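In: This is a predicted model, with the sequence first.
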Amino acid sequence: MLNPKSSILILALCLPFTAQAGAQREEQLSASVRAMLHRAVSDQAAPKLAFASQQEAQAWLDEMSRRLEKRMPDANYRFDFLSTVHYEATRAGLDPHMVLGLIEVESRFKKYAVSKVGARGYMQVMPFWTKAIGTRDQNLFHLRTNLRYGCTILRHYLDIEKGNLYRALGRYNGSLGKPQYPNLVKSAWQKHWQSPFSTPRQEG
């Protein structure tokens, strides 16, 4: 028979990870913005890495995989995750390394992370977004769906803030004007996810 402490531990392991991040705030979108964001999350092109050569792409994957190994032990899934992060970030015109820093802060790389306000997955996307710009049957715990939405939303906020990443990150976290969240993302980005290689080409 399990003792009470063991039972509590097993229960804790079975429950979804609760993220401590904030949340995007639902805002009224114009018809044109809604249509643009809908197109952005609907495209289903296959992920691809945008580097000068296959060797450079492999070197990037190998290095980032090494850094992520303790958090994500499965090598095949880790490579799939990193390839998808790189593709979705680059597609949205974002730095993949910054996005990795954001994911570290938002969910600590927990696929099934759920915040106190219901934000879901790696990039802690609020469920109202699927209704606003996608379809209700889209699963925000799905790797590519979550990263597609997260990168699209951050790009949207970056456009609203005319390229000001600090303010865009504040919007993403629902803490616009407060320094804590942007500073946490910047710190994680610079401490753990700076690329030692040349900057990859940005492709649409």
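Out: That came in fine, so what should we check first? Numbering: from 1, shown residues only.
In: Please make it C-alpha for all contacts and neighbour counts, starting now.
Out: OK.
In: what secondary structure does the spatially most central residue of the chain sit in?
Out: The central residue of the chain, meaning the one whose C-alpha is nearest the mean C-alpha position (C-alpha atoms, centre = their mean), is residue 123 at 3.4 Å. Secondary structure, DSSP: H, G, I helix; E, B strand; the rest coil: residue 123 is coil.
In: Let me see the contact set for it.
Out: For residue 123, the contacting residues are 102-103, 106-107, 146-147, 150, by C-alpha atoms under 8 Å, 6 or more residues apart in numbering.
In: can you put those residues in CSV and add neighbour count?
Out: What follows is the contacts of residue 123, written out as CSV (neighbours: other C-alpha atoms under 10 Å):
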residue, neighbour count
102, 28
103, 23
106, 29
107, 24
146, 23
147, 28
150, 28
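In: In addition, the following structure is provided for comparison:
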Amino acid sequence: MMAPRRPAWAALLLALAVAAAPAPAPAGNQQEEALADSVRLALSNAIKDATPPTPRFRDPSEQARYRNWLETMSYRLRRKLPDDQTRNEFLATVWYEARRAGLDPGMVLGLIQVESAYRKYAVSIVGARGYMQVMPFWTNVIGDRNRRALFDMQTNLRYGCSILRMYLDMEAGNLYLALGRYNGSRGKPEYPNAVLAAWNNWK
């Protein structure tokens, strides 16, 4: 016996409901793993430093390059973050935290594009939070157990950049594998390839 056919209007309502539902952030599931005490201490110290994101420059040419980067990236990101002050504060913090962790700011922007599409309050289906989709367990491992702080812009970016730096060191500088670890999909190509492709938009 054939199942009764769903009325056309019911199918339309279902399609509209699916389209209207908020899409979860495409983050993976960073895995909690055993860390050496020295690594845990280094990470903890890195995220505890409350220094505001104030850039320092060695010479005027470096400062000029930074201003040019900020102006260029602000122009490219204006559709995602339309408020000028929010966008410029975000970019200044990305630049500061990325450089502080020894990462390329453009690569971090690419990762954020893939992880949260620049949504400050993004939450993935596995609970990762904020711009860089940091898993809440990290606040227990290296932080002060304040999970709400992961929605703070600088806190989220600092956690994310510090964790990615740790993975990069664990993988002996192999960015492809480090990105896989960050996403909880080490060895699978989809996520690293997506971040590396997005990075090209921010070079």
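Out: That came through fine. For clarity, every value in this text was computed on a predicted model and none was experimentally measured.
In: Would you mind reporting the TM-score between them?
Out: Structural agreement between the overlaid chains, expressed as a TM-score with TM-score structural alignment, normalised by the length of structure 2, amounts to 0.85; 183 aligned residues with a C-alpha RMSD of 1.7 Å.
In: Take the contacts of residue 123 of structure 1 and keep only those in helices.
Out: Secondary structure assignment by DSSP state H places 102-103, 106-107, 146-147, 150 of the contacts of residue 123 of structure 1 in helices.
In: With respect to residue 174 of structure 1, which of these is nearest?
Out: Residue 174 of structure 1 has its nearest neighbour among those in residue 106, at 12.1 Å by C-alpha to C-alpha.
In: Which residue is the nearest non-sequential neighbour of that closest one?
Out: Nearest in space to residue 106 of structure 1, with sequence neighbours left out and distances taken as C-alpha to C-alpha, 6 or more residues apart in numbering, is residue 21 at 5.3 Å.
In: same deal with residue 111 of structure 2?
Out: Nearest to residue 111 of structure 2 is residue 195, by C-alpha to C-alpha, 6+ apart, at 5.2 Å.
In: How about the contacts made by the equivalent of that neighbour over in structure 1?
Out: Under the alignment defined by TM-score structural alignment, residue 195 of structure 2 is paired with residue 185 of structure 1. Shown here is residue 185 of structure 1, whose contacts under the criterion C-alpha under 8 Å, 6+ apart are 98, 101-102, 104-105.
In: Could I get those residues in JSON lines, plus columns for distance to residue 154 of structure 1?
Out: Rendered in JSON lines, the data for those read as follows (distance: C-alpha to C-alpha, whole Å):
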{"residue": "98", "distance to residue 154 of structure 1": "11"}
{"residue": "101", "distance to residue 154 of structure 1": "13"}
{"residue": "102", "distance to residue 154 of structure 1": "10"}
{"residue": "104", "distance to residue 154 of structure 1": "15"}
{"residue": "105", "distance to residue 154 of structure 1": "15"}
